[in-house]
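Asks: this one's sequence-less:
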């Protein structure tokens, strides 16, 4: 049998709903969002790091991202 994996990318500048229970994952609460997915839905944290993009005026914009997976 093939295992099905579910991946979730959290970001410190994007709010979203939890795909498992529709709990609001607020962008400013990244640490609590990670805890929610691990403790409530058995996800595993695979990566936390920085991502850089450009804002509306071309300046660097940095955010923290987290990648979680569930088998």
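Replies: Cool, got the structure. Nothing here was measured: the structure is a model prediction, and the numbers come from that model.

Asks: from here on, contacts and neighbour counts on C-alpha atoms
Replies: Will do.

Asks: Show the contacting residues for the residue nearest the centre of the chain.
Replies: Here the mean C-alpha position of the chain is nearest to the C-alpha of residue 10 (C-alpha atoms, centre = their mean), at a distance of 1.4 Å. Going by C-alpha atoms under 8 Å, 6 or more residues apart in numbering, residue 10 touches 30, 33-34, 65-67.

Asks: how does it look with 7 Å?
Replies: With contacts defined as C-alpha atoms under 7 Å, 6 or more residues apart in numbering, residue 10 is in contact with 65-67.

Asks: what about versus this one:
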């Protein structure tokens, strides 16, 4: 499968990160930062999203030290 076809038709994306917890955009189920896999699977299984990207993200904490997070981008 080519990347070009995989992304075709994606009109909406969601961003999940281990550095923040939010509610599901569709059903308000709590998406906890410490439940990354469960949160990602929730969007896939309950709302028909597909995984577009998973990787690492580095930002800075309040003291300027590196803060590493795992992120996922899902779309449908």
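Replies: Now that the structure is in, tell me what you want to look at. None of the values given here were measured: they were computed from a predicted structure.

Asks: picking up where we left off before, tell me the one of the contacts of residue 10 of the first structure nearest residue 14 of the first structure?
Replies: Using C-alpha to C-alpha, residue 65 comes nearest to residue 14 of the first structure of these, at 9.9 Å.

Asks: Setting the sequence-adjacent residues aside, check what's closest to the equivalent of that closest one over in the second structure.
Replies: Under the alignment (TM-score structural alignment), residue 65 of the first structure pairs with residue 71 of the second structure. Counting by C-alpha to C-alpha, 6 or more residues apart in numbering, residue 71 of the second structure lies nearest to residue 17, which is 4.4 Å off, once chain neighbours are set aside.

Asks: So what does the residue nearest to the centre of the first structure match up with in the second structure?
Replies: By TM-score structural alignment, residue 10 of the first structure lines up with residue 16.

Asks: pretty sure that match is in a helix, no?
Replies: No. If the criterion is DSSP: H, G, I helix; E, B strand; the rest coil, then residue 16 of the second structure is strand and not within a helix.

Asks: how close does it sit to residue 63 of the second structure?
Replies: 24 Å (C-alpha to C-alpha, to the nearest Å).

Asks: Of the contacts of residue 10 of the first structure, just say which sits nearest to residue 43 of the first structure.
Replies: residue 67 (9.8 Å).
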